[in-house]
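# All I have is the shape, not the residue letters:
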């Protein structure tokens, strides 16, 4: 336990510049390339529904269960007043959730706490697992949690740091894409029960404006997260420019 605590509180250096460039390219491929995105998008759904559940609990609502589906959709059910600030906050949390989790992760990485970030993620996944109410959701969280645990427990410090950067950048970059998909489905007539439409029903504010709010929050988190983590590339850029004739 002493060794675990030492690892948890230790500061890890950022990966090398070349590794960070490779991570950035891989992150872009995961988010942009549709055949891969269809599968890894489940991570965004886990963060999305987890954000709904977290805010519902903080707002004093009774969380009754979370479902994750194979089409990467999800459902978080909570009991309480069907309107008011608590319900609005719960609905509002979903789409910005992955980006805000990514921003929090970027802050930890900027301080060098890559291993601490992975342990925090593991604890969050265990808590989420207790609220899952369907078999596919259970399977999804267990698979993702197993991968995170394996990296956290057995991988080298360099691999742990690289994996933490990959997860952070993935959440930051994937969140705006999820919002774009929301608006595309709404234009196609398939988003009538979306978070934005439910917020419009509760508040009287047009759903399109809520989509704009989601976009602003996710893009803002992406930019701020990049500001916090991209400086790790500075030594690589400096070496590259110095090496040029």
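Structure received. Since the model is a prediction, treat every value here as computed from it, not as a measurement.

# switch to C-alpha atoms for all contacts and neighbour counts from now on
Noted.

# State the distance from the most centrally placed residue in the chain to residue 51.
In the chain, the residue lying closest to the centroid (C-alpha atoms, centre = their mean) is residue 98, at 3.1 Å. Residue 98 sits 8 Å away from residue 51, going by C-alpha to C-alpha, to the nearest Å.

# go on, residue 166?
20 Å.

# Give me the more crowded residue out of these two.
Just comparing residue 166 and residue 51: by other C-alpha atoms under 10 Å the higher neighbour count belongs to residue 51, 24 against 19.

# Contact partners for the more buried one?
93-94, 97-98 (C-alpha atoms under 8 Å, 6 or more residues apart in numbering).

# Mind jotting down where the helices sit in the chain?
Applying DSSP state H to the chain gives helices spanning 2-9, 17-32, 34-58, 85-93, 96-110, 114-129, 135-154, 157-187, 195-203, 207-229, 234-243.

# how about the ones you listed in CSV, adding distance to residue 68?
Listed next are these as CSV, based on distance: least, C-alpha to C-alpha, whole Å:
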stretch, distance to residue 68
helix 2-9, 30
helix 17-32, 20
helix 34-58, 7
helix 85-93, 16
helix 96-110, 15
helix 114-129, 11
helix 135-154, 4
helix 157-187, 16
helix 195-203, 16
helix 207-229, 21
helix 234-243, 39
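
# In addition, the following structure is provided for comparison:
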């Protein structure tokens, strides 16, 4: 009897996660776009919200390191919104190149993937996938501030997923995806500005230049292209165009 109830509960849970949910009202889509822009564009709020982009940035490094066969040893997130992902393996080759390239491209590509899920009505699936990724990342965090940042972010997803109603879940999911799409554009411009002033000499673009003998400016162009194309493509999905 107990096993039957448990099986029915699991089946119901799976149906909820894998099923589709109704799209939010149009005004919610535009309101969440405005809310995301409000925390990305102003410099003061961006200093705080950029922490979430750093989580996606370092998570991208870590995920690709694992997928390419490298050994991920740890991730650190700092209060100045910088981060560091350390992996072991060959210091050259395609695995190292893809790992280095994953940071600046991860937030916009995650936003694009999220937009595709929302465009298909998979709001609950998006929230659960994001929670799972944050839990997996938490295991690899190696400093207190990083652990706190990921716990707060993941806890927010858990609370919304379990306690909020469908409309609140939809608004939250749209706000998160808009934030990743918009917030994924700004870091590449910031890096370009730092490099123009002679700073950021050990940036991802510079590391990629040393690995591939391709000018760092071309890697910056790639970061810009990925983030802007993701914003355009993801925006079309979110706006139902």
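Perfect, I can see it now. Given the structure is predicted, the values throughout are model-derived calculations rather than measurements.

# Report the TM-score for the pair.
Scored by TM-score structural alignment, normalised by the length of the second structure, the superposition of the two chains gives a TM-score of 0.94; 232 aligned residues with a C-alpha RMSD of 1.1 Å.

# ranking the helices of the first structure by burial, who's on top?
When those are scored by mean count of other C-alpha atoms under 10 Å, the highest mean neighbour count falls to helix 96-110 (a mean of 25).

# now that helix and helix 157-187, what's the angle there?
160 degrees (axes from the mean of the first three to the mean of the last three C-alpha atoms, to 10 degrees).

# with the second structure superposed, average distance for helix 96-110 of the first structure?
Superposing on the second structure places helix 96-110 of the first structure at an average distance of 0.6 Å from its equivalents, by mean C-alpha distance after the TM-score superposition for the first structure.

# on that earlier part again, which position in the second structure aligns with the residue nearest to the centre of the first structure?
Aligning on TM-score structural alignment places residue 98 of the first structure opposite residue 107 in the second structure.

# wouldn't its match be in contact with residue 186 here?
No: checked against C-alpha atoms under 8 Å, the pair residue 107 of the second structure and residue 186 is beyond contact range at 10.7 Å.

# Contact partners for residue 9 of the first structure?
113, 115-116.

# which one in the second structure is aligned with it?
In the second structure, residue 9 of the first structure lands on residue 18 (TM-score structural alignment).

# In the second structure, which residue range corresponds to stretch 131-146 of the first structure?
Taking TM-score structural alignment, stretch 131-146 of the first structure hits residues 140-155 over in the second structure.

# same check, this time on stretch 40-55 of the first structure
Using TM-score structural alignment, stretch 40-55 of the first structure pairs with 49-64 in the second structure.

# Against the first structure, what's the mean shift for the matching stretch, could you check?
Averaged out, stretch 49-64 of the second structure is 0.5 Å away (mean C-alpha distance after the TM-score superposition for the first structure).

# chain center to that stretch: distance?
6 Å (C-alpha atoms, centre = their mean, to the nearest Å).

# now do stretch 38-53 of the second structure
14 Å.

# which residues are contacting it?
So stretch 38-53 of the second structure is in contact with 79-81, 107, 149, 153, 179-180, 182-184, going by C-alpha under 8 Å, 6+ apart.

# Please name the residues that touch residue 107 of the first structure.
For residue 107 of the first structure, counting by C-alpha under 8 Å, 6+ apart, the contacting residues are 225, 228-229.

# mind putting these in CSV, distance to residue 5 of the first structure included?
Shown next, in CSV, are the contacts of residue 107 of the first structure (distance: C-alpha to C-alpha, whole Å):
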residue, distance to residue 5 of the first structure
225, 27
228, 25
229, 24
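
# which one of those sits closest to residue 202 of the first structure?
residue 225 (31.3 Å; C-alpha to C-alpha).
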